[in-house]
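Visitor: Okay, predicted coordinates and the sequence, questions at the end:
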Amino acid sequence: MINLHLGNIGQIIQLAIAPVFLLTGVGTNLTVLTNRLARIIDRSRVLEDMVSAQGAETLSPNMRIELDELYQRSHLINRAITLSSTCALLICLVIAALFLGDALDLHLDKIVAALFVSGVLALIGSFIYFLREIFVATKTLRRQREHGARFLP
């Protein structure tokens, strides 16, 4: 039988505030990551359209390098998005476990702690992949500046 009292709900909501703020930050992070992925996809399509219109033999070495870097960046961003989404899911489970533990009088403190730490570790992993993607993008920009080439039609 579920045993919830108004005072208990207030305490649970207070406990759930920190995970909710973290969830808000993760949502913002996901927005940034998906916007970067969209830009990578758009740039890849431009280059791939150039190749299909002019033929693969017109693909310069710099264009091949840029396409390879774009594919590398997309994989890094996809991993970051996966880890951020995993973090969001784990934080949602933390909030649910807080309410269920109190409502059903279960001692889920170790589960809540494990879920929260796992969520934070997933977020750390997401930021690491995000940083790696930024480093690849910066390297691409530096290379293009040195060679004076960007291949937009």
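Guide: In hand now; what should we look at?
Visitor: contacts and neighbour counts: CA atoms only from here.
Guide: Fine.
Visitor: which helices and strands sit right next to the helix or strand containing Ser85?
Guide: If you go by DSSP states H and E, Ser85 is part of helix 61-103. With contacts taken as 3 or more Cα pairs under 8 Å, 6 or more residues apart in numbering; DSSP states H and E, helix 61-103 sits against helix 6-54, helix 109-147.
Visitor: second one coming, line it up with the first:
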Amino acid sequence: MSVPPFSGYPFLQPDPIDSVAHVIQTALTPVFMLSGIGTLLNLFNTRLARVSDHLDDVRKQQREQQADGPQEDGPQEDTARLATRSRRLRRRIIALDTAIIFGGIGGALTCGAALALFLGSLRDSHTAALLIFLFGMALSCVVAALAAFLGDTLLAWHAVHREGLFFRIKAETTQ
């Protein structure tokens, strides 16, 4: 018959309060990730609102040009430029929507990981596989959200440089 370790030394056995404190400390770790995800979602939503406002302005300009009717060569260039800008802004909205979706899923999975920690400690069951899956998926979703946000950033960067070049060329030709 095997004797449990530390059975002769009761002062070396783990205290129930210590084990509960360890569970709480372990369960709080995902909360820090959840806080970061919340900050990212706030950033994504703010950026989405700005891009949406910009798209509304572009659409308003397009409607004004259509109402004025065809004029010289200048407005046709502006019409093409506005159509290009509108397409780019819609792609940015898709990228930001994707980032928000993955960020939200990542946050939900992080909450699931924290819940699995608590349930595992209460039931004294083996929840390691579930915990690894939930936290791993949460991290994957956050990485996907950041990748989608990077896509939006690259689209914005491309637009700034392309439109900047367009305006420089137009300014040089009018001088």
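Guide: On my side now, so go ahead. Note that this is a predicted model, so its numbers are computed, not measured.
Visitor: TM value for the aligned chains?
Guide: TM-score of the superposed chains, computed with TM-score structural alignment, normalised by the length of structure 1, equals 0.88; 145 aligned residues with a Cα RMSD of 1.7 Å.
Visitor: Deepest in the core, which of the helices and strands packed on helix 61-103 of structure 1 is it.
Guide: Mean neighbour count (mean count of other Cα atoms under 10 Å) peaks for helix 109-147 among these, with a mean of 17.
Visitor: and for it, what span of structure 2 is it aligned with?
Guide: Counting by TM-score structural alignment, helix 109-147 of structure 1 falls onto residues 128-166 of structure 2.
Visitor: how much does that stretch stray from structure 1?
Guide: Mean deviation of stretch 128-166 of structure 2 relative to structure 1 after superposition (mean Cα distance after the TM-score superposition for structure 1): 0.7 Å.
Visitor: With stretch 43-56 of structure 2 instead?
Guide: By mean Cα distance after the TM-score superposition for structure 1, the fitted stretch 43-56 of structure 2 averages 0.5 Å away from its aligned residues in structure 1.
Visitor: Just confirm Arg79 of structure 1 contacts Phe127, I think it does.
Guide: No: between Arg79 of structure 1 and Phe127 there is no contact, the gap being 10.0 Å when judged by Cα atoms under 8 Å.
Visitor: Find the nearest non-adjacent residue to Ile40 of structure 1, please.
Guide: Leu70 (6.2 Å; Cα to Cα, 6 or more residues apart in numbering).
Visitor: What number of residues are in the vicinity of the one you found?
Guide: Neighbours of Leu70 of structure 1 under the rule other Cα atoms under 10 Å: 22.
Visitor: returning to that earlier point: got CSV for the helices and strands packed on helix 61-103 of structure 1, with distance to Ser60 of structure 1 too?
Guide: Output for these, formatted as CSV (distance: least, Cα to Cα, whole Å):
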stretch, distance to Ser60 of structure 1
helix 6-54, 10
helix 109-147, 13
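Visitor: closest to Leu93 of structure 1 out of those helices?
Guide: Leu93 of structure 1 lies closest to helix 109-147 among these, at 7.2 Å (Cα to Cα).
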